[in-house]
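Undergrad: coordinates only, sequence not included:
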């Protein structure tokens, strides 16, 4: 019986260690992706390559969230204007709102990276939940910013570069640049990271798996609960071993064990017992 209990305990430990190792590996991968996302989000925020000219554009230039650059000569130097710290220099309200939303998204992801240090002070599930909520809000912000940004393409400066065809959600003769595409990809990545954080938090809340199926099988086979160090373990049920014939020296007598220390005394005790019964 003790062998069955020891085997069950060892299997439970192996499963627990494997479960814990896999959970830690996924958590480390999630943390690395969070750092990469924060860097890419900051790059997309500061870059002015959101909308730019093409070979068919009447003007030469490109636009970002808060900065725009143009030139009157094809091979000339670009003149960039716009400052996030001074909203008056941003072209229109749509660009201002988009820059604010994407900036908040970048800030929240930077905060989530800083929150990774909380793993040294708080439980893992609590840290993952905090980071998950931050990432979810940041993803919503960058998604809203990408939706609001094209509504400012009817600005006179945008039409000067992209042509008179440019209007709200219509880039005219310009085209989408890599920073805008990167921001759209980051929307999906942010939601995936937040979902992964919540999933890991749920797994961290109960690292020791529950074996309900084994428990039900043990009960169906007439299982029992064994206590080890005050905790109950459901041992793995093995097929019944062949019953060995009971040694003769172990028969029950009305006398105590001290009175039958050897085989001779056992036979004498057995004879006395038979005489008494007769």
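TA: Yep, it's here. Every value quoted in this text rests on a predicted model; they were computed, and no experiment measured them.

Undergrad: all contacts plus neighbour counts: C-alpha atoms, from now on.
TA: OK.

Undergrad: Now do the longest helix along the chain: which elements does it pack against?
TA: Counting by DSSP state H, the longest helix found in the chain is helix 2-46. If contacts are counted by 3 or more C-alpha pairs under 8 Å, 6 or more residues apart in numbering; DSSP states H and E, helix 2-46 sits against helix 93-114, helix 178-204, strand 231-233.

Undergrad: Ok, which of these comes nearest residue 10?
TA: With C-alpha to C-alpha as the criterion, residue 10 lies closest to strand 231-233 of those, at 11.2 Å.

Undergrad: want to compare, so here's the second one:
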């Protein structure tokens, strides 16, 4: 198996995959915050998905939909801060996945990664971590929207969750950010050689 990665580089590739899986899972799964709807049903929210939410029927009756799903359109997301969070965390997740695929390819193919490209890839991972952190930082600014107040009480406000609490997808994103920063550091020792020429 031809590779231009060092032993540290192989560890970097494996951790890159782990970070990408955690990041994409944390982004997609709607378990960022948990509350109770009407005091009896657990409700979950992320930046663009939700579980167990109210819907008004054609007869004007409010019923609870017991399923998880995304908002119908991007503009249906109830807060512009959540829209920004969706874009930032989504970009960070996509970037981490791109680097992970490239790093894994470098485990099997020579000259995919060399010293300079490993540093660029590590810098992209640091950028992904910054994007995810930025998305996580703006998400609580939208906690004063009507949907959150229905589940968390009127005490919920910017950076104040009321009766709700953070759920486990947030911890997946936190773990992903930690690993991405570690991968940035490892990327400086990931490649075995500098490219002398392009080989086809």
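TA: Yep, that arrived. None of the values given here were measured: they were computed from a predicted structure.

Undergrad: What does the TM-score come to for these two?
TA: Overlay of the two chains. TM-score (TM-score structural alignment, normalised by the length of the second structure): 0.78; 178 aligned residues with a C-alpha RMSD of 2.6 Å.

Undergrad: ok so, going back, for the helices and strands packed on helix 2-46 of the first structure, which one ends up most surrounded?
TA: helix 93-114 (a mean of 22; mean count of other C-alpha atoms under 10 Å).

Undergrad: mean per-residue distance, that helix to the second structure?
TA: Its matched residues in the second structure lie on average 0.9 Å from helix 93-114 of the first structure after superposition (mean C-alpha distance after the TM-score superposition for the first structure).

Undergrad: show me what contacts residue 171 of the second structure?
TA: Contacts for residue 171 of the second structure (C-alpha atoms under 8 Å, 6 or more residues apart in numbering) come out as residue 26.

Undergrad: which position in the first structure aligns with it?
TA: Under the alignment (TM-score structural alignment), residue 171 of the second structure pairs with residue 181 of the first structure.

Undergrad: do the same with residue 118 of the second structure
TA: Aligned counterpart of residue 118 of the second structure in the first structure: residue 128 (TM-score structural alignment).

Undergrad: can you tell me how far its match sits from residue 138 of the first structure?
TA: For residue 128 of the first structure, the distance to residue 138 of the first structure (C-alpha to C-alpha, to the nearest Å) stands at 15 Å.

Undergrad: Repeat that for residue 58 of the first structure.
TA: For residue 58 of the first structure, the distance to residue 138 of the first structure - C-alpha to C-alpha - is 37 Å.

Undergrad: quick one, which of the two is more surrounded?
TA: Counting neighbours by other C-alpha atoms under 10 Å for residue 58 of the first structure and for residue 138 shows that residue 138 has the greater number, 27 against 16.

Undergrad: which stretch of helix or strand covers that one?
TA: Assigned by DSSP states H and E, residue 138 of the first structure belongs to helix 124-148.

Undergrad: List the contacts of that helix.
TA: 94-95, 97-102, 104-106, 108-109, 111-112, 115-116, 118-119, 180, 183-184, 186-188, 190-191, 193-198, 200-202, 204-205.

Undergrad: That helix vs the second structure, average offset?
TA: Taken over the aligned residues, the distance from helix 124-148 of the first structure to the second structure averages 1.1 Å (mean C-alpha distance after the TM-score superposition for the first structure).

Undergrad: That helix: what's the following helix or strand?
TA: As assigned by DSSP H and E, the chain's next helix or strand after helix 124-148 of the first structure is helix 156-162.

Undergrad: Who are the contact partners of the counterpart of residue 185 of the second structure in the first structure?
TA: Alignment note (TM-score structural alignment): residue 185 of the second structure maps to residue 195 of the first structure. With contact taken as C-alpha under 8 Å, 6+ apart, residue 195 of the first structure is in contact with residue 132.

Undergrad: Check residue 139 of the second structure too.
TA: Contact analysis of residue 139 of the second structure by C-alpha under 8 Å, 6+ apart lists 47, 81-82, 84-85.

Undergrad: Fine by me, we can end here.
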